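Q: predicted coordinates and the sequence they were generated for:
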Amino acid sequence: MTTFVDRVELHVAAGNGGHGCASVHREKFKPLGGPDGGNGGRGGDVILVVDQDVTTLLDYHHHPHRKATNGQPGAGDNREGKNGKDLVLPVPDGTVVLDGNGEVLADLIGQGTTFVAGQGGRGGLGNAALASARRKAPGFALLGEPGEARDIVLELKTVADVALVGYPSAGKSSLISVLSAAKPKIADYPFTTLVPNLGVVTAGSTVYTIADVPGLIPGASQGKGLGLEFLRHVERCEVLVHILDTAALESDRDPVSDLDLIEEELAQYGGLENRPRVVVLNKVDIPDGKDLADMIRPDLEERGYRVFEVSAVAHLGLKELSYALADIVATARAAKPVQEATRIVIRPQAVDDAGFTVTEEGEHFYRVRGEKPERWVRQTDFNNDEAVGYLADRLSRLGVEDALLKAGARAMDGVAIGPEDNAVVFDWEPTMAAGAEMLGRRGEDHRLEAPRPAAQRRRDRDAERDEVSEEYERFRPF
């Protein structure tokens, strides 16, 4: 049965916003007292929070679909809908959040650190909030915006000070069991350790954590064995400790070759070149192990490694090793002026960004993409003509109509707002925002023509007045 999971794909869905209410205040002797429709409530967010008591992503492995609650719709008498409740998901310290393409969204470190994985939808405005001097009694309200839904990947990178690396059955689990209070599974066969084990070590005034990383073998950085699944757990460690088995029974292996192969795998994984290394020659309580340790120690020290001879079974050399690691960890901590903080990727909007784009897709067909136009479309009730007109006014003020004109769009061309899989498509009918002078066909904007002489403008105005007078005389009641 799986008890430790350090990578999961999570499907999160924030709550939808509640719909706004279209209502008119009514009371005795005052049947039309004005709009009083309340706004809809905001949908709940999906929030990841670092919790020190959580050490695995196992819960999300069994239940990968998580959804926050929706906001409630507004009501008459200016009653706003209730906001949806945020869904808080605890994650272990050191969790990395990635999107579906593998790009890092956040690197969560430190108790209480939060990241909004799914933004709740905005509540729709009621007709009371939409009322203005030009629109005194709106007969419509805005719909609630759908909550953000997306797939994310959570990866756990163990936050430990010391990482024990080495071949399977080199004695890493035995060493961590005697250095700390951890009780890992120990046996004499490959891949005994299937999950990283963490232990807390106290050496003098220094307290540090030590991680037993599952055995690495040649090809681990390309996915062979268990190494690729757990190499990420050494990324945050301050010091790497090579555990070499000096009493290995395999005749075709020796500790120095094991060290070189593990270093090659770490180099191919990348990002660990500057970490200090310590070499531990384990199982020196065995006579053959002690003899081999004495033979290879000068060679390792010549390479610049600090070498310690220990025996996890006989408890030899453990105190010296523990205090040496404590000194390295304390030095590394002192070199960091500020604790490593959460890294959240922020992509600011460009200064010259209009907020939308217009692209031509085929003959007489255009697509509009942008946060505001797409959100406004989602909030529009297309069964209400007044709401559709309000959407047209908003798009025109944003500059969408001018952009379509510059792109070459003409009346009755097809226009789609939104992505291909979820777009609203309509035949474009240019609005007449500039008044009576815009009644000509698209492209015949009289404002762009050369200014007319004053006498000509007076004659045109008199002619228009005469036409209006003739129409009045034709329909004037007798």
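A: Perfect, thanks for sending it. Numbers count the residues shown, from 1 in each chain.
Q: contacts and neighbour counts: CA atoms only from here.
A: Noted.
Q: remind me, longest helix of the chain?
A: Counting by DSSP state H, the longest helix found in the chain is helix 454-475.
Q: other SSEs contacting that helix?
A: Applying 3 or more C-alpha pairs under 8 Å, 6 or more residues apart in numbering; DSSP states H and E, we find helix 454-475 packed against no helix or strand.
Q: what's the burial count for residue 387?
A: Neighbour count of residue 387, defined by other C-alpha atoms under 10 Å: 19.
Q: who touches it in this structure?
A: Residue 387 makes contact with 140-142, 380-381 under the criterion C-alpha atoms under 8 Å, 6 or more residues apart in numbering.
Q: Three-state assignment for it, please.
A: helix (DSSP: H, G, I helix; E, B strand; the rest coil).
Q: please tell me how far it sits from residue 150.
A: Per C-alpha to C-alpha, to the nearest Å, residue 387 is found 29 Å from residue 150.
Q: about what we covered before: could you single out the nearest of the contacts of residue 387 to residue 331?
A: Checking the contacts of residue 387 against residue 331 by C-alpha to C-alpha gives residue 142 as the nearest, at 59.3 Å.
Q: may I ask which helix or strand encompasses that closest one?
A: Assigned by DSSP states H and E, residue 142 belongs to no helix or strand.
Q: wait, it touches residue 37, no?
A: No: Residue 142 is not in contact with residue 37 according to C-alpha atoms under 8 Å; the separation is 10.6 Å.
Q: which neighbours do these two have in common?
A: Taking C-alpha under 8 Å, 6+ apart as the criterion, residue 142 and residue 37 both touch 20-21, 126-127.
Q: between those, which sits nearest residue 294?
A: Using C-alpha to C-alpha, the shared contacts of residue 142 and residue 37 come closest to residue 294 at residue 20, 80.0 Å.
Q: that closest one contacts residue 128, doesn't it?
A: No: under the criterion of C-alpha under 8 Å, residue 20 makes no contact with residue 128, lying 9.4 Å away.
Q: so between these two, which is more surrounded?
A: Between residue 20 and residue 128, counting by other C-alpha under 10 Å, residue 20 is the more crowded of the two (31 against 28).
Q: confirm the more buried one sits in a helix?
A: No: assigned with three-state DSSP, residue 20 falls outside any helix and is coil.
Q: please name the residues that touch it.
A: Listed by C-alpha under 8 Å, 6+ apart, the contact partners of residue 20 are 37-40, 73-75, 123-127, 141-144.
Q: next one: residue 234
A: Residue 234 makes contact with 157-158, 163, 213, 240 under the criterion C-alpha under 8 Å, 6+ apart.
Q: so residue 267: helix, strand or coil?
A: Judged by three-state DSSP, the three-state class of residue 267 is helix.
Q: another structure for you, compare them:
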Amino acid sequence: MSKFIDRVVLHVRAGKGGHGCASVRREKFMPLGGPDGGNGGNGGDVILEVDPNVHTLLDFHFHPHAKGGNGKPGEGSNRSGKQGEELLLKVPSGTVILTEDGEVLADLVGPGTRFIAAQGGRGGLGNAALVSKARKAPGFALLGEDGQERDLVLELKSVADVGLVGFPSAGKSSLVSVLSAAKPKIADYPFTTLVPNLGVVQSGDTTFTIADVPGLIPGASEGRGLGLDFLRHLERTAVLAHVVDCATLDPGRDPISDVDALEAELAAYQPALKADTGLGELADRPRVVILNKTDIPDADELADMVTPEFESRGWPVFKISAVSREGLRPLTFALAQMVLDYRASQVVVEPKRPVLRPVVKGDSGFRVVVDPEIEGGFIVHGERPERWVAQTQFDNDEAVGYLADRLARLGVEDELVKLGAEPGASVTIGDYVFDWEPSISAGVETLLTRRGVDPRLEQTDRIGAAERKHASRARRGLLTEDEE
């Protein structure tokens, strides 16, 4: 027996970008071939796509981890690395993507609808792409970025036109079985239905879907019974149909009190509804009352007694028997017409289009704040500086110098000076901590040196070594008068 799963937590991680290649062309009779390192390939995305052949989130229940393919590193002769393979995950229509905090990221309805759950990391540039007037032959390349990683909550909300609600054993499953080709489990005990059952109903030229939601009881919106888990399946329905058991022998129950109790639960669930369903609140949905089991004489008499009360509320009332199939034809045509009327009354929701927003003039794209944990330290926040730091090879002095140039041109150096940063101050960018050296100026013409070396860093290292040697001699009392 298949298991119905309508809520899962999915751990997604996109592929890493491949590293760029630092290479120099070496061929006979071409002593100055120049840099020819290729770029790394981008990491593969993790994508969720609606598939009409998928009806549950069962696969993600047993396989909650998804990972995209990594990009390949670049190679010499300007050969770029291969792109990482994207991972395409199939989900049923009606799947809502949320963060762990409950923020809605996407609402996937309709075959082919896609959502990028995790963005693949960008591949690093090879040294051929880093050539500039200041760097004729870069001896370094950029590292590939890590892919996006996050935890997502997937919730399935059935896409049905008519939702059947009612107390346990009201005959909802029986009604679905006689109106459509669906074959739900039917038995004479409460809570037989443990999962929503969907059926397709053909009425003349109109085709609509009908959903049997597990039985509701008072307190369902607060977690009693099974209602809390399945009330979400009513959010997309165009018509709500109360299926009332007119033959119940439970003391204290009657058709009017049953409907009033369920209406109270639907009203209590309103805060959980999302405005982006395009169908409005549950209180605004058309209602119909279906008085079931009228093949029993006493039930038929009770149905006649309560019909005027429901009609006074403006709700159509139908007396049926799912067993003898009495009254099903008028009910089917009425439901089809209500669905058509409701569809025609709804404003067509245009699909959201991507909006390109220009960068505000004066927006540097980063901000510098005082580090609350390190005295005299600072933290640099911003997508670009954090990405640049993650792409840097710190065992390559030339790559570190290139990073210093980029940060200085962005304005990080000037901002640190404004905030009173002193040489040697601790500066945190992303996951890296640096000792700030303002003497490393940006935009200078790089002198001709061996690859992987930046003369500015060498000069700074020499100055630092000389200062340490001077301090050591002073502590031991070995300084001459000239040195003092």
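A: Received the coordinates, thanks. Small disclaimer: the values here were computed from a predicted structure and weren't measured.
Q: what's the TM-score for these two chains?
A: Once superposed, chain against chain, the TM-score is 0.87 (TM-score structural alignment, normalised by the length of structure 1); 432 aligned residues with a C-alpha RMSD of 1.9 Å.
Q: rewinding a little: which of the contacts of residue 20 of structure 1 are retained in structure 2?
A: Here the contacts of residue 20 of structure 1 are checked against structure 2 with both residues aligned by TM-score structural alignment, their matches' C-alpha atoms under 8 Å, and the contacts held in both are 37-40, 73-75, 123-127, 141-144.
Q: how near is residue 261 of structure 1 to residue 218 of structure 1?
A: 6 Å.
Q: likewise for residue 30 of structure 1?
A: When distance is defined by C-alpha to C-alpha, residue 30 of structure 1 is 85 Å away from residue 218 of structure 1.
Q: go on, residue 337 of structure 1?
A: Separation of residue 337 of structure 1 from residue 218 of structure 1 (C-alpha to C-alpha): 37 Å.
Q: which one of the two has more residues nearby?
A: For residue 337 of structure 1 versus residue 218, the count of surrounding residues by other C-alpha under 10 Å is larger for residue 218: 17 against 7.
Q: which strand or helix spans the more buried one?
A: Here residue 218 of structure 1 is assigned to no helix or strand, by DSSP H and E.
Q: then residue 331 of structure 2?
A: Assigned by DSSP H and E, residue 331 of structure 2 belongs to helix 328-345.
Q: try residue 97 of structure 2
A: Using DSSP H and E, residue 97 of structure 2 falls in strand 95-98.
Q: got it, and residue 39 of structure 2?
A: Residue 39 of structure 2 belongs to no helix or strand, assigned by DSSP H and E.
Q: tell me how far it lies from residue 119 of structure 2.
A: The spacing between residue 39 of structure 2 and residue 119 of structure 2, counted by C-alpha to C-alpha, is 18 Å.
Q: the two: which has the busier surroundings?
A: Comparing residue 39 of structure 2 with residue 119 by other C-alpha under 10 Å, the one with more neighbours is residue 39, at 34 against 23.
Q: tell me the angle the helix or strand containing residue 243 of structure 2 makes with helix 328-345.
A: Here residue 243 of structure 2, judged by DSSP H and E, is contained in strand 239-245. Angle between the axes of strand 239-245 of structure 2 and helix 328-345 is 150 degrees (criterion: axes from the mean of the first three to the mean of the last three C-alpha atoms, to 10 degrees).
Q: show me the contact partners of strand 239-245 of structure 2.
A: Contacts of strand 239-245 of structure 2 (C-alpha under 8 Å, 6+ apart): 161-167, 169-172, 234, 255, 258-259, 285-293, 335, 338-339, 342.
Q: so which of those residues belong to strands?
A: 162-165, 287-292 (DSSP state E).
Q: closest to residue 472 of structure 2 out of these?
A: Nearest to residue 472 of structure 2 among those, with distances taken as C-alpha to C-alpha, is residue 163, at 83.5 Å.
Q: all the helices of structure 2, residue numbers only.
A: Along structure 2, the segments classed as helices by DSSP H run 58-62, 172-179, 227-230, 255-268, 297-312, 328-345, 383-390, 397-410, 412-418, 455-475.
Q: next, the contact list for the residue nearest to the spatial centre of structure 1, please.
A: Structure 1 has residue 105 as the residue nearest its centroid, 4.2 Å off, counting by C-alpha atoms, centre = their mean. Listed by C-alpha under 8 Å, 6+ apart, the contact set of residue 105 of structure 1 reads 96-99, 344-345.
Q: any chance of these in CSV with neighbour count and distance to residue 51 of structure 1 as columns?
A: As requested, the contacts of residue 105 of structure 1 are exported to CSV (neighbours: other C-alpha atoms under 10 Å; distance: C-alpha to C-alpha, whole Å):
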residue, neighbour count, distance to residue 51 of structure 1
96, 22, 14
97, 23, 15
98, 18, 19
99, 16, 22
344, 15, 18
345, 11, 21
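Q: between all of those, which two are separated the most?
A: 99 and 344 (12.5 Å).
Q: what residue in structure 2 is paired with residue 291 of structure 1?
A: Aligning on TM-score structural alignment places residue 291 of structure 1 opposite residue 301 in structure 2.
Q: number of nearby residues for residue 178 of structure 1?
A: Using other C-alpha under 10 Å, residue 178 of structure 1 has 17 neighbouring residues.
Q: how close does it get to residue 192 of structure 1?
A: 17 Å.
Q: do residue 381 of structure 1 as well
A: From residue 381 of structure 1 to residue 192 of structure 1 the distance is 61 Å (C-alpha to C-alpha).
Q: residue 377 of structure 1 maps to what in structure 2?
A: Matched across to structure 2, residue 377 of structure 1 falls on residue 389, judged by TM-score structural alignment.
Q: gap between that match and residue 145 of structure 2?
A: 10 Å.
Q: more neighbours: which of these two?
A: The neighbour comparison of residue 389 of structure 2 against residue 145 (other C-alpha under 10 Å) goes to residue 145, with 24 against 20.
Q: so what's the more buried one closest to, chain neighbours aside?
A: Nearest non-adjacent residue to residue 145 of structure 2, counting by C-alpha to C-alpha, 6 or more residues apart in numbering: residue 121, 4.7 Å away.
Q: how about that neighbour, what does it touch?
A: For residue 121 of structure 2, the contact set (C-alpha under 8 Å, 6+ apart) comprises 14-17, 42-44, 144-148.
Q: one more time with 7 Å
A: Going by C-alpha atoms under 7 Å, 6 or more residues apart in numbering, residue 121 of structure 2 touches 15-17, 42-43, 144-148.
Q: so residue 164 of structure 1 sits against residue 172, correct?
A: Yes: with contact defined as C-alpha atoms under 7 Å, residue 164 of structure 1 reaches residue 172; the gap is 6.3 Å.
Q: now for residue 308 of structure 1, how many residues are close by?
A: 19.
Q: perfect, that will be all.
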